[in-house]
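S.K.: Pasted the sequence and its predicted model underneath.
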Amino acid sequence: MTAATVIRPLAPSEQIFAFSEVFVGYCARVSGPLDTAALAAAYEALVTAHPMLGAQLTPSEPYGHTLVTAGPPETVLTVADGDPEHLLTGAEPDQRRALGSVHVVRSGARASVTLLVHHSIADATHALHLYERLWHCYATAAGGRVPVLTPIRQPLPVEDLLSARGIVRRPLPDGTGPPLNAPPLPPPDALTANDQPYPPLITTRCRLSREHTGALVAHGHRAGVTVHSLVAAALLLTEAEARQVPVTALQCSYSVDLRRRVHPPIGPAEGTNVLGFASYRPGPGSTGTLAALAHGVFHALRAGLATGYVQQTPLQLPDTLATPPANPFDTVMTTNWGRLPRLSAPALRIDDFRTTMIAKPDRTGRRPPQPGGGTSIISTYDDRLSIEIHHPPEFTPVQLPRIERLRALLTRL
């Protein structure tokens, strides 16, 4: 890269996704005549308004990576023929080239349209906002007009957004929080170019019907818990069975969108990763039922938010990264991308909504792989709950029983 202009170094909350080159993606499965020229115009308008999509990451001493730009933002759009279920056919994402891209995979009148965004510059809420704007621009371009979006301010790291709201790092729950440390130095090879391809992934999915989703929501209302806590409880029970351990040997860990949990609230694209962190471990003697575990997850999160602890967890990342990696065998990782809005586009029918997340092996050793090969991504689209696990093909035999167990637990209500 030549004549690169430095935008800023990544903050610790962003840096954790750069070493393993993590991208998150939203995808619409569509039927009908997709206008790829209109899609290209739409994405160009999106990158013009959000130039970080066309920026790059470059390694920088001593701690990690810096956000840079070299010339006009690059717009990357690929179109490939193939099975639309394989969302990234023909895609070659590279954080040294661009931090955002659009990928189309089509077969006859069916296609998948995926917006891929580097996790260092956008979490799921931010990426969904970008995806909605992309489809808004597509509708404009398909109607014969030039799409134009109002440029936004460069999104800030969560550390800056919390500081502006008077939220500071506090001691750990046991009161023994160490002094704030700089992030640990990565191993020497962690900052060299990783030219290995992304591991191939397939998706194992539990998708409930509208009726079962409605019943789950109604049950949560009656029980005084959220759908997220019910799903987290089902995941704990499923993983306890799959790993052949008591449920009290596991903890459920997940990210929490902080945008509406601070004052003043934070807009969807004001920050990059506006995420706190929460977890729940059933105590000794806990009743291993779905209802009891769901109440445990729900009340643990509510308590963490009420004390303000969850809101300031991003500020502890330098210390977290300096400690030994978490034990993946006692942790159940999940992320809830929330309720997705209905999308529409001229002459197209949007049949389904999918997610994806890809990463290379983290050479710092800070992101150990999950047993079974993937993090569970929860979302709801068209009033149907979906739990997707993106994993290497060799994990299919162990993921299919997990999905059937989840379906049985969640539809039994």
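M.R.: Thanks, I have the structure now. Keep in mind that this is a model prediction, so the values were computed, not measured. Residues are numbered from 1 along each chain as shown.
S.K.: okay, CA-based contacts and neighbour counts for the rest of this
M.R.: OK.
S.K.: Give me the nearest residue to the spatially most central residue of the chain, chain neighbours excluded.
M.R.: Nearest residue to the geometric centre of the chain (CA atoms, centre = their mean): residue 124, 4.6 Å. Closest residue in space to residue 124, ignoring its immediate chain neighbours: residue 337 at 6.0 Å, by CA to CA, 6 or more residues apart in numbering.
S.K.: pretty sure that neighbour is in a strand, no?
M.R.: Yes. Using DSSP: H, G, I helix; E, B strand; the rest coil, the assignment for residue 337 is a strand.
S.K.: tell me, how many neighbours does it end up with?
M.R.: For residue 337, the tally of surrounding residues (other CA atoms under 10 Å) stands at 18.
S.K.: Check residue 145 too.
M.R.: Counted with other CA under 10 Å, residue 145 comes out at 13.
S.K.: Strands of the chain, residue ranges please.
M.R.: Ranges of strands within the chain are 5-9, 23-31, 56-60, 64-69, 77-81, 100-107, 110-118, 202-207, 251-257, 275-280, 331-339, 349-358, 376-381, 384-391, based on DSSP state E.
S.K.: returning to that earlier point: how far away is the residue nearest to residue 124 from residue 387?
M.R.: In this view, residue 337 and residue 387 are 10 Å apart by CA to CA, to the nearest Å.
S.K.: what sits in contact with each of these two?
M.R.: The overlap between the contact sets of residue 337 and residue 387 (CA atoms under 8 Å, 6 or more residues apart in numbering) consists of 377, 378, 379.
S.K.: so residue 43 touches residue 134, yeah?
M.R.: Yes. Counting by CA atoms under 8 Å, residue 43 does reach residue 134; the two are 6.1 Å apart.
S.K.: try this one next to it:
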Amino acid sequence: MTATHAIRPLAPTEAIYVGLGLFVGYSVQVRGHLGIAALSQAFAALRRAYPILSSRLVADDQAAVIVGSSVPPVIRVFDGEVASVRYDTDLDAARAVCELHVVREGDRANVTLLIHHSVADGHHSLAILAEFWSLYTDFVEGTAVPAVARHAYPMSLEALYAERGIGPADAGTAVPSEVPPAPVGDRQVIALSYLRCQLDEGQTAALVDFGHRQGTTINSLVSAAILLAIADVQNVPLTEMPYAYLVELRSRMSPPVAFTAGTNILGYERYLAEGDAVELADIARAIGARLAADLADQRIHHAAVQAAGSKFAVLQELQQAPAAALSTNWGRVPTLRHPPALELDDFWPLFHLDAPIPADAPAATPFFVITGFAGRLSIDLLMPELTSSHREIVAALRDRLLTVR
């Protein structure tokens, strides 16, 4: 393998994340014996299985390209407060698109897999995370590790559409994608702060049961609760509050796409209440009905490419509203195989941006990440800066979810 070789240009749905310097962290909080040597072996094996993880990004103001690299795995191990610190902020996609960071504090640690969003979305990365922990367990237990299957480089959404005849005929054309120019001078590193609303196993099961009885999903119920919580705190009518959320499209294509076969296989849905419904279940059903209709006519499929081409016009629209919200649902984190001597206590989604922030930038839209881990539902509100209003919203969200009958 040469030190550097071009793999392919980034498509618009991938390149849009380059200007943001957006890495996403998949952080598992553990307790017990953690073998650093075994972690290193597992990470090296993971990179062999998924060559995209050994790549890096080369970009200027004209194009962004994925290139291969022979740079060894980047593993950072340092001591810190596990309750607050989860990774080192020294990240650079020109060096590597994937790193492993470990923060240790006594017998506790955070093990964080960081992957640049241009090469993998949440569902893709969670599949990789599950394989990483399985490999780690094999090395700890001394199991004869079989030859790990080598995966092909994942395809862009545009290329997958072209294969399936979705959208315009040239949707999958591999052309260099324009990216925002690299900033001159200092960059502002932003590790988003979070507020967490987490239900225990019993509370989560009760919400699932409520959804079954009401004919709606957890995602729709949480979305409705987010809208109602913001309306309660900010005193804004639901009919004036747009809500956008990302939709995983792999299973909504024919044939379906494997998790690690595509990079950013996401669509965008926008919901705005049209009636005067105020009950959680009614709003949830309306959100679900809108989603089903827009999937059926492939409106969401097309919006994904349009959003990339318009450079986050969706966010600009949300920021102009009196109140708004944006969410992504990663679903249940896969069961993470691990050695008996190690307990996996919790899972955290982390977002890291390395981008210039204009002085006149509009206020950020509240961003929620919905996950399930070990039978517990978590909704994390991530913002560059948290305010008392955000804390009130999270408290109101929790109240809404816990008062279902």
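M.R.: Structure received. Predicted, not measured: the structure shown is a model, and the values here were computed from it.
S.K.: Overlay them and tell me the TM-score.
M.R.: The TM-score (TM-score structural alignment, normalised by the length of the second structure) is 0.90; 393 aligned residues with a CA RMSD of 2.6 Å.
S.K.: Show me what residue 128 of the second structure lines up with in the first structure.
M.R.: In the first structure, the residue paired with residue 128 of the second structure is residue 130, using TM-score structural alignment.
S.K.: The stretch 101-250 of the second structure: helices as residue ranges?
M.R.: Taking DSSP state H, counting those that start in this stretch, the helices of the stretch 101-250 of the second structure run over residues 122-141, 157-164, 201-214, 218-234.
S.K.: Now do whichever residue in the second structure pairs up with residue 225 of the first structure against residue 342 of the second structure, distance only.
M.R.: Counting by TM-score structural alignment, residue 225 of the first structure corresponds to residue 216 in the second structure. Using CA to CA, one gets 36 Å for the distance from residue 216 of the second structure to residue 342 of the second structure.
S.K.: Ok, residue 293 of the second structure next?
M.R.: 45 Å.
S.K.: Compare these two and say which is more crowded by neighbours.
M.R.: residue 342 (16 against 12).
S.K.: Now do the contacts for whichever residue in the second structure pairs up with the residue nearest to residue 124 of the first structure.
M.R.: Here residue 337 of the first structure is matched to residue 330 in the second structure, going by TM-score structural alignment. By CA under 8 Å, 6+ apart, the contact list for residue 330 of the second structure reads 122, 123, 369, 370, 371, 372.
S.K.: Hmm, residue 258 and the second one touching each other?
M.R.: No. The pair residue 123 of the second structure and residue 258 does not pass the contact test of CA under 8 Å, sitting 9.9 Å apart.
S.K.: These two: which has the busier surroundings?
M.R.: residue 123 (25 against 13).
S.K.: residue contacts, that one?
M.R.: 248, 259, 330.
S.K.: which one of those is nearest residue 199 of the second structure?
M.R.: Proximity of the contacts of residue 123 of the second structure to residue 199 of the second structure (CA to CA) peaks at residue 330, which lies at 16.2 Å.
S.K.: Counting neighbours, what do you get for the aligned partner of residue 99 of the first structure in the second structure?
M.R.: Counting by TM-score structural alignment, residue 99 of the first structure corresponds to residue 97 in the second structure. Using other CA under 10 Å, the number of residues around residue 97 of the second structure comes to 24.
S.K.: check contacts around residue 97 of the second structure.
M.R.: 53, 54, 55, 56, 57, 114, 115, 116, 119.
S.K.: mind redoing it with 10 Å?
M.R.: By CA atoms under 10 Å, 6 or more residues apart in numbering, the residues touching residue 97 of the second structure are 23, 52-57, 66, 74, 91, 114-120.
S.K.: among those, which recur in the first structure?
M.R.: Here is what carries over to the first structure from those, by both residues aligned by TM-score structural alignment, their matches' CA atoms under 10 Å: 23, 52-57, 66, 74, 91, 114-120.
S.K.: Now stretch 191-199 of the first structure: buried residues?
M.R.: The neighbour-count check on stretch 191-199 of the first structure (16 or more other CA atoms under 10 Å) flags 191, 194, 198 as buried.
S.K.: Map residue 203 of the first structure onto the second structure.
M.R.: By TM-score structural alignment, residue 203 of the first structure lines up with residue 194.
S.K.: and its match, how far is that from residue 366 of the second structure?
M.R.: 10 Å.
S.K.: joint contacts of the two?
M.R.: With CA under 10 Å, 6+ apart as the test, residue 194 of the second structure and residue 366 both reach 381, 382, 383, 384, 386, 390.
S.K.: Next, the contact list for the fourth one, please.
M.R.: Residue 384 of the second structure makes contacts with 190, 191, 192, 193, 194, 351, 352, 353, 363, 364, 366, as judged by CA under 10 Å, 6+ apart.
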